[in-house]
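sequence? don't have it. structure:
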């Protein structure tokens, strides 16, 4: 819920700044990029913050090796991607890479939805989680297409 709210609130605030004359967010793709950057800052930090880190490690599908390392790596990639979204020249590449990262990480969400004992912070119904993921992917696509 926090990532979705972060994306929405920060995107709207950034776009309002554009309407008020802030050139950095004078269009929707730029404002969405700022919203996504904030969202990935929140989710990236969560990869390192207890108890969420342990919960994320717990939902890594068992067929994948080194769950803690994967959670660390994806957290770093999210944080680097967030910075990339804020730099106009790297924005399209960062959004594309984050799009691909979200697709790659989605199996962990599917696994969590199917786990009988998923951590409460990571459990959601698959349909709801898929809907949220589609919104995140669409936001990244808006940034890629709108930044070209």
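Sure, I can see it. Source: prediction; values computed, not measured.

use CA for all of it now, contacts and neighbours both
Will do.

all helices for this protein, in order.
For the chain, the helices defined by DSSP state H occupy 2-19, 28-46, 52-59, 67-86, 91-114, 126-147.

and the residue nearest the centre of this protein?
In the chain, the centroid-proximal residue (Cα atoms, centre = their mean) is residue 40; its distance is 4.4 Å.

test my guess that that one contacts residue 76.
No - the pair residue 40 and residue 76 fails to qualify as a contact (Cα atoms under 8 Å) at a distance of 10.1 Å.

so which of the helices of the chain is the most surrounded?
Stretch with highest mean neighbour count among the helices of the chain: helix 28-46 (a mean of 24; mean count of other Cα atoms under 10 Å).

how far does stretch 82-96 sit from the chain's center?
Relative to the chain's own centre, stretch 82-96 is displaced by 13 Å; criterion: Cα atoms, centre = their mean, to the nearest Å.

residue 120 is nearest to which of the helices of the chain?
helix 52-59 (8.3 Å; Cα to Cα).

so the closest one versus helix 91-114, what angle?
Put simply, helix 52-59 runs at 70 degrees to helix 91-114, going by axes from the mean of the first three to the mean of the last three Cα atoms, to 10 degrees.

included below, for side-by-side comparison, is a second structure:
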């Protein structure tokens, strides 16, 4: 829920600032700024809650802590890449792939009731997937619309 709030909050602020400083709303730019802000926010969790995040990974994955740190770094790099015009589209396609690849870990965590912030097995469980899967789809669509799709507003 927090990443969604960050995404919408930063989007609203970015729209406001583009309107004030550029004289018009810049929806794609504001969308990229919002996604970048959300990615930096979620990346922090990879470092602050790394022990709990390792619990989200299925047993067959080796080097769990390293994978958690690597995915956190990946999110920060993607946040930067979305804001650099020459890297925006490539970053967006890779980010969409990233969102698809991490979904199984979110499903595994929900099935096993992982609470990554506490590092315990008392999370919300399968009910969480009713929120997480649509959220993941929103992230994919948001990234596509704000970074890949060509249009003028």
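Thanks, I have it. In this text the structure is predicted, and so the values were computed from the model without any measurement.

so after superposing, what's the score?
Overlay of the two chains. TM-score (TM-score structural alignment, normalised by the length of structure 1): 0.87; 144 aligned residues with a Cα RMSD of 2.0 Å.

returning to that earlier point: reformat the helices of structure 1 as JSON lines; add distance to residue 120 of structure 1.
Shown next, in JSON lines, are those (distance: least, Cα to Cα, whole Å):
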{"stretch": "helix 2-19", "distance to residue 120 of structure 1": "15"}
{"stretch": "helix 28-46", "distance to residue 120 of structure 1": "15"}
{"stretch": "helix 52-59", "distance to residue 120 of structure 1": "8"}
{"stretch": "helix 67-86", "distance to residue 120 of structure 1": "18"}
{"stretch": "helix 91-114", "distance to residue 120 of structure 1": "10"}
{"stretch": "helix 126-147", "distance to residue 120 of structure 1": "14"}
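
now tell me what touches stretch 66-74 of structure 1 from outside.
44, 47, 48, 53, 56, 57, 58, 60, 101 (Cα atoms under 8 Å, 6 or more residues apart in numbering).

counterpart of the fourth one in structure 2?
When structure 2 is aligned by TM-score structural alignment, the residue opposite residue 53 of structure 1 is residue 50.

same deal with residue 110 of structure 1?
That one, residue 110 of structure 1, aligns with residue 107 by TM-score structural alignment.

my guess is its match meets residue 124, correct?
No - contact status for residue 107 of structure 2 versus residue 124: not in contact, 11.8 Å apart, counting by Cα under 8 Å.

ok, residue 126 of structure 1 - contacts?
Neighbouring residues of residue 126 of structure 1 by Cα under 8 Å, 6+ apart: 109, 110, 113, 114.

now with 10 Å?
Contacts of residue 126 of structure 1 were listed using Cα atoms under 10 Å, 6 or more residues apart in numbering, and they are 109, 110, 111, 112, 113, 114, 132.

wait, what's in contact with the fourth one?
Just to be clear, that refers to residue 112 of structure 1. By Cα under 10 Å, 6+ apart, residue 112 of structure 1 lies in contact with 55-56, 58-61, 106, 118-120, 122-126.

switch the cut-off to 6 Å
59, 118, 123 (Cα atoms under 6 Å, 6 or more residues apart in numbering).

preserved in structure 2, out of those residues?
Retained in structure 2 by both residues aligned by TM-score structural alignment, their matches' Cα atoms under 6 Å are the following of the contacts of residue 112 of structure 1: 59, 118.

surely residue 79 of structure 2 meets residue 35?
No - judged on Cα atoms under 6 Å, residue 79 of structure 2 makes no contact with residue 35 at a distance of 7.1 Å.

re earlier: quick one: the match of residue 110 of structure 1 from residue 56 of structure 2, how far?
Using Cα to Cα, to the nearest Å, one gets 9 Å for the distance from residue 107 of structure 2 to residue 56 of structure 2.

what touches both of these two?
Common contacts of residue 107 of structure 2 and residue 56 (Cα under 6 Å, 6+ apart): none found.
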